[in-house]
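> just coords:
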């Protein structure tokens, strides 16, 4: 155990974590020369240049420094590269749970940014040893001295503790590896105690079932052992255990402190939960490993298959995707226009986009995503209450006494420079300020009551952009409150499209209706007949746009002659258009559903 080190790399988006990880793998000869990001192996990650999944990999490093406390020799380093984008912060929290140390990477050209701070706080809460590294020092615009000052102010370390490296040229990589050996504590645990292993990730393999990745806190596990998962109570035989190199490497036995995988032929995705504990059936541990938070969804939207017969396939695909991305939550729902589907919870709009792309690429599922919303309590004239998840489920307006919407208690931590714009944003979203407190230096904590319906769509994204990414946001549900809400319907040629309808506050309804009509006019393709787009509150139409039809010039052959000849042809065309409008239906493209989210 003295020769094992488990560490992760945390940083803001685009600060060069994955590139630095590549250099560490090259230096330790875990891989030969790299072709681009080796750990970002998903197509989406390579196309967008972002990390979406945490990736665990084991390296072996020959330590040669003269140091009184550490022997020379081979050390096993388990590295977990993590995403930098705030929408995938749940991945980071899971990686941190499986480590004893973290490399805090900061870009020498940009300095400390928001995700650097929030990931750092996650690591400090778990008592990880932090090794600060300034990356990209080979860039002409690098300012390492100023960035060092920022890091010292942030974590209060000594100047000589900060390492300088370049993921591009490989400069300083040996120092980073030496620092991991010298500064990250070896895992603690009892080899002879009952087995306790924490599951921090899992993937689905179509040939071998579900593969769970774990870190052993106490005890050891051998191939062929009978094990059980503590929370679900399911029992299995460990068909194969091993460590994660570029590919999986089977081993006979893994012991305390090691990170590895287990294959036990699990077919059902519900049986593996991230944060569960693996133990032996004969000699079980007394309690599960604690310290795992439940995920908090920020955005809820309906996901429907384009072909209704794909409903079961979509369920299976979402279950397999949830194995690999535990921050996705879903439950069944139905819609008049779209049939059966699922109400899914996401961490943000980027997360929602990525999930949709992954469903398409990895499972060949064509889906339609509806406008994100929340659930409301509706009280009728007889005093009975009903929970409504989407606006199409509202009872008749005449029978409704009042509607209550969910409120949240929100805590925003930000730099004092951004208090003004953040206050304006929250008040625009019908928020009520409760209190504000100064934590330290120039950091302030603001508490608000906000309606959940106002924050699901773009609040989080706006908060990040107006605070240059510095503000962190946390919330918990704080009951329901009486609210004046109106149901806004969108009609296409007099037919209501329930997937586009929204429940919104009376004061915002007319403006929202007008903007939705204008946006749909841009996005719905022109047909052979006129399309009327209308926004209605109850029976009252509040906005209208018309998409003009595509027309053939039927009078082109008339040159000269009497005007009645032209009139006759135009009248004939008009009759055809009228007949076409009765039988024609309007396809609403997927882009239109998504564009409604970005209305501003």
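That came through fine. Quick caveat, the model's predicted, so the values are computed rather than measured.
> when you work out contacts or count neighbours from here on, use the C-alpha atoms and nothing else.
Noted.
> need the contact partners of stretch 285-293.
By Cα atoms under 8 Å, 6 or more residues apart in numbering, the surrounding residues in contact with stretch 285-293 are 94, 97, 194-198, 230-231, 275-277, 279.
> buried residues in it?
By neighbour count on 16 or more other Cα atoms under 10 Å, the buried set for stretch 285-293 is 285, 288-289.
> and the residues you listed as a markdown table, adding secondary structure?
Shown next, in a markdown table, are the buried residues of stretch 285-293 (DSSP: H, G, I helix; E, B strand; the rest coil):
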| residue | secondary structure |
| --- | --- |
| 285 | coil |
| 288 | coil |
| 289 | coil |
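> my guess is residue 245 meets residue 55, correct?
No: using Cα atoms under 8 Å, residue 245 is not in contact with residue 55, being 10.5 Å away.
> alright, now check it against this:
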């Protein structure tokens, strides 16, 4: 059914992006389990707020990559600024659409750091699932205001009352306060945006302080170079100011500063609490390090913001050309891909294995590696094959030397005192009748059981702690 925007498209474009007072800004993201309708709801919001016209609307509007549309998943977070009116007062909503799959948890954590609140979306026909809890815990770690929302209430199998009670118990709110929406039809979405305005706090930041802006994402544009997405915390980031990257000490001259609404909208600058983009003409994404603090060269800040910790690689896989004669070309193009489209988890290093001709060894979960491989093949015309994922082992020699082993051929010679392997920290969500079988399965696989919570009468959450599992001490010779 058609969705009637509360703000007309012409009126939405007339609201100046950088003219909204700080107390009328609201920054939030949408987090959910995969296939709970997050992208559909994210598409409906720009349509209802009037920044996307009906004739230009399409499914997965904010997903810009072909691979996202083909697979029906969100890989890259997208930030969009939307105008909204509550009781005749204009507000600016900065919404970030995040990935839903567990393999992209790090991308979600980066988006959370740029927001004051998060919409926790739950399917009204399926209820709380594993990634729902994982994203909720991430949001709580960032001390965000949580707004629970039930989606897909128009489905025949929807049970909004049952799952509203379940999510209300989890978040600590009354079930009546859980919003009920349909991202497909638009029912309840305007009321949810009103709730966002009334519930979320305005962003904090000192207007007169030296400029400090945090980089929470970056993408590579073939023609314009690196497009850096920033959240301004203090001061103003203006188009005419020369800027410094505080971690690397690099100096840049801004070519364009603006906001995404949802297309790029250049402005004269962005102030405290605002989310926008910055283009400097730099061609290497590594010069816009995620988590870095941007400040002005003149009267700039001396203390950087608390940034992000680098993702810790746990699972590795090798990528190499199917035809060994293509190795020099594949290695060169893979290097270009790393320099131009460097992702937070795409951390590659040469292994110099002539026997395997293995140019790149990449860390990341299975789906993440599959996406990276497919993008390399499509965008750089590579014909690749990947090895089975492996983990890092910590080897302690008899003399106390610690060695990290990524490949069996790197296993050290000599007397080994102990070997440690990484163990995953997992939260298992199952119907209550299966909890006994799951506990037996975990114990049979050397799992150490943690706490157990009943989310509802028929759902149990079982947690297992994460630690390095050490093998028995040995003095054998490798």
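Perfect, thanks for sending it. What you are looking at is a predicted structure, and each value in this text was computed from that prediction instead of being measured.
> re earlier: quick one: which of the buried residues of stretch 285-293 of structure 1 is nearest residue 34 of structure 1?
Residue 34 of structure 1 has its nearest neighbour among the buried residues of stretch 285-293 of structure 1 in residue 289, at 36.9 Å by Cα to Cα.
> give the equivalent position in structure 2 for that closest one.
In structure 2, the residue matched to residue 289 of structure 1 (TM-score structural alignment) is residue 305.
> same question for residue 134 of structure 1.
Aligned counterpart of residue 134 of structure 1 in structure 2: residue 150 (TM-score structural alignment).
> its match should be in a strand, yeah?
Yes: per three-state DSSP, residue 150 of structure 2 lies within a strand segment.
> isn't it right next to residue 177, touching?
No: in this structure, residue 150 of structure 2 is not within contact of residue 177 by Cα under 8 Å, at 10.7 Å.
> neighbour count for those two, which is higher?
More neighbours surround residue 150 than the other of residue 150 of structure 2 and residue 177, with 29 against 14 (other Cα atoms under 10 Å).
> need the contact list for the more buried one.
Residue 150 of structure 2 neighbours (Cα under 8 Å, 6+ apart): 121-124, 160, 163-164, 178-181.
> what of residue 471 of structure 2?
Applying Cα under 8 Å, 6+ apart, we find residue 471 of structure 2 in contact with 418-420.
> kindly report the same for residue 285 of structure 2.
Taking Cα under 8 Å, 6+ apart as the test, what residue 285 of structure 2 contacts is 218-220, 226, 339-342.
> same check on residue 279 of structure 2?
Residues in contact with residue 279 of structure 2 (Cα under 8 Å, 6+ apart) are 224-228, 254-257.
> among the residues you listed, name the ones in strands.
Counting by DSSP state E, the part of these found in strands is 225-228, 256-257.
> burial count for the residue mapped onto residue 209 of structure 2 from structure 1?
Counting by TM-score structural alignment, residue 209 of structure 2 lines up with residue 193 in structure 1. Neighbour count for residue 193 of structure 1, taken as other Cα under 10 Å: 15.
> right, and residue 193 of structure 1 touches residue 219 too?
Yes: with contact taken as Cα under 8 Å, residue 193 of structure 1 and residue 219 are classed as touching, separated by 5.0 Å.
> what lines up with residue 545 of structure 1 in structure 2?
Checking with TM-score structural alignment, residue 545 of structure 1 has no match.
> from residue 518 of structure 1, how far out is residue 545 of structure 1?
According to Cα to Cα, to the nearest Å, residue 545 of structure 1 stands 7 Å off from residue 518 of structure 1.
> mind listing the helices for the stretch 351-478 of structure 2?
Using DSSP state H, counting those that start in this stretch, the helices of the stretch 351-478 of structure 2 run over 366-380, 435-444.
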